[in-house]
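K.L.:
This is a predicted model, with the sequence first.
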Amino acid sequence: MVQITFMKNPVTLPNKEVKVGDQAPDFTVLSNDLKPVSLKDTTGKIRLVSVMPSLDTGVCSDQTKRFSDEATSLGSNVDVLAISVDLPFAQKRWMDINKADTITILSDHRDLSFGEAYGVTMKELRLLARSVFVIDENDQVTYVEYVPEGTDHPNYENALNAVKELTN
């Protein structure tokens, strides 16, 4: 079971822990135009899934910008997905302000489907724990990082290298 803190306080995550080698669990989240999006919608591509509590915080915004900046260099067979529980309208506003058109930002606010399937829902806060997953074209998980302290940055280089290993 993954144990993390948020602002130095322990938080409770679901018992579900996704590990390298697992078949990626399916989920349903919402796009910025309120349409459902599932893992199956991106099958056949490599996915870098960047998960954060809220785009309205500095670390989350930086994380999303970093992966957005890197997205084009990863190739056309890679989709970068950013998932939070922010409302789709807030996500769209953030995308417009930050000119982030190289990634897909998705909302798990409705059902916490992604959060529950990947074990990243912080029960006490109803936010997603900072984490990164890389999923290959066959929906197998090849990289996982549950960031131990929710206000810290993920290891960008490790995540990007995990994607690059799949594209070579």
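P.N.:
Cool, got the structure.
K.L.:
C-alpha from now on. contacts and neighbour counts both.
P.N.:
Will do.
K.L.:
what packs against the longest helix that the chain contains?
P.N.:
If you go by DSSP state H, the chain has its longest helix at helix 58-71. Contacts defined by 3 or more CA pairs under 8 Å, 6 or more residues apart in numbering; DSSP states H and E place helix 58-71 against strand 46-51, strand 78-84.
K.L.:
Go again with 6 Å.
P.N.:
Helices and strands touching helix 58-71, as assessed by 3 or more CA pairs under 6 Å, 6 or more residues apart in numbering; DSSP states H and E, are absent.
K.L.:
In it, which residues have enough neighbours to count as buried?
P.N.:
V59, C60, Q63, T64, K65, F67, S68, E70, A71 (16 or more other CA atoms under 10 Å).
K.L.:
Taking those residues, tell me the two that lie furthest apart.
P.N.:
V59 and A71 (18.1 Å; CA to CA).
K.L.:
So which residues of this structure form helices?
P.N.:
Secondary structure of the chain by DSSP H: the helices cover 58-71, 88-98, 113-117, 156-167.
K.L.:
if you skip the residues just before and after it, what's nearest to D152?
P.N.:
Among residues not flanking D152 along the chain, V59 sits closest, at 7.2 Å (CA to CA, 6 or more residues apart in numbering).
K.L.:
er, S31 I mean
P.N.:
Closest residue to S31 apart from its sequence neighbours, by CA to CA, 6+ apart: L106 at 5.0 Å.
K.L.:
A further structure is provided below for comparison with the first:
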Amino acid sequence: MTTVTLKGNPFDTVGSLPVVGSAAPDFELVKTDLSVATLADYSGSKLVLNIFPSVDTPTCATSVRKFNESAAAHKGVNVICVSADLPFAAARFCGAEGIDNLDTGSSFRSTFGDDYGLAFANGPLQGLLSRAVVILDEAGKVIYTEQVAETADEPNYEAALAALA
């Protein structure tokens, strides 16, 4: 269990992020076309998992925009923005924003939040995913993690992008 805050109020997640150096847990996420994305689909390239509560909040939307920009500049890197939002919400947001350099994945039908230790266990966001970044190498090994301590804050983009070098 990890404690994070939302506007200074503490809440717990169901676990902890995967440890750097470990094999990433497999996942099944629903893409905007309702197909299922799995970890194996991204084998052979580095993968950035930008994880957050909902694209319909300002900080989450900003993180999607920033990772969309950075994804275009890094060859051999894929980005998945992961939330419990329905695939329709992600498609609406990405379409309206012109975001096309990344994938979105909904955890609404999966155990992703439990497997990655970041579903909120209590509080007003219970059942949603806490803000985190997990980066995997080409073989699916965890090379970087950040559990954002204050949910309203953005992740450390510079550190995440440095892990891709």
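P.N.:
Sure thing, it's come through. Because the structure is a prediction, the values reported are computed rather than measured.
K.L.:
TM-score of the superposed pair?
P.N.:
For these two chains in superposition, a TM-score of 0.94 is obtained (TM-score structural alignment, normalised by the length of structure 2); 162 aligned residues with a CA RMSD of 1.1 Å.
K.L.:
before we move on, back to that, any idea how far L47 of structure 2 is from the aligned partner of the residue nearest to D152 of structure 1 in structure 2?
P.N.:
Correspondence of V59 of structure 1 to structure 2, assessed by TM-score structural alignment: T59. In this view, T59 of structure 2 and L47 of structure 2 are 21 Å apart by CA to CA, to the nearest Å.
K.L.:
In stretch 133-143 of structure 1, which residues are buried?
P.N.:
Neighbour-count burial for stretch 133-143 of structure 1 [16+ other CA under 10 Å]: F133, V134, I135, D136, D139, Q140, V141, T142, Y143.
K.L.:
for stretch 113-133 of structure 2, that is, sorry about that
P.N.:
Here stretch 113-133 of structure 2 shows 113-121, 126-133 as buried, counting by 16+ other CA under 10 Å.
K.L.:
repeat for stretch 144-160 of structure 2
P.N.:
Y144, T145, E146, Q147, V148, A149, E150, T151, A152, E154, P155, A160.
K.L.:
The first one and E97 of structure 2, how far apart?
P.N.:
It stands for Y144 of structure 2. For Y144 of structure 2 relative to E97 of structure 2 (CA to CA), the value is 28 Å.
K.L.:
Any chance of TSV for the helices of structure 1, columns distance to S31 of structure 1?
P.N.:
As requested, the helices of structure 1 are exported to TSV (distance: least, CA to CA, whole Å):
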stretch	distance to S31 of structure 1
helix 58-71	16
helix 88-98	7
helix 113-117	13
helix 156-167	23
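K.L.:
out of these, nearest to V2 of structure 1?
P.N.:
helix 113-117 (13.0 Å).
K.L.:
Check which helices and strands that closest one sits against.
P.N.:
If you count contacts as 3+ CA pairs under 6 Å, 6+ apart, helix 113-117 of structure 1 packs onto no helix or strand.
K.L.:
tell me how far that helix is from the chain's mean position?
P.N.:
For helix 113-117 of structure 1, the distance from its own C-alpha centre to the chain's C-alpha centre is 11 Å (CA atoms, centre = their mean, to the nearest Å).
K.L.:
For that helix, which outside residues touch it?
P.N.:
The contact list for helix 113-117 of structure 1, computed with CA atoms under 6 Å, 6 or more residues apart in numbering, reads F27, T28, T121.
K.L.:
go on, stretch 84-94 of structure 1?
P.N.:
Counting by CA under 6 Å, 6+ apart, residues outside stretch 84-94 of structure 1 touching it are N32, M52, P53, S54, S107, D108, H109.
K.L.:
Tell me, how many residues neighbour the nearest residue to P36 of structure 1 once chain neighbours are set aside?
P.N.:
Among residues not flanking P36 of structure 1 along the chain, L30 sits closest, at 4.7 Å (CA to CA, 6+ apart). By the measure other CA atoms under 10 Å, the count of residues near L30 of structure 1 is 21.
K.L.:
Report the separation between L30 of structure 1 and H109 of structure 1.
P.N.:
L30 of structure 1 is 8 Å from H109 of structure 1, by CA to CA.
K.L.:
Pick out the residue nearest the middle of structure 2.
P.N.:
Centroid-nearest residue in structure 2: I51, 2.0 Å away (criterion: CA atoms, centre = their mean).
K.L.:
quick one: contacts for the nearest residue to that residue once chain neighbours are set aside?
P.N.:
Leaving aside its sequence neighbours, I51 of structure 2 sits nearest to V82 (CA to CA, 6+ apart; 4.6 Å). Going by CA under 6 Å, 6+ apart, V82 of structure 2 touches I51, T104, G105, S106.
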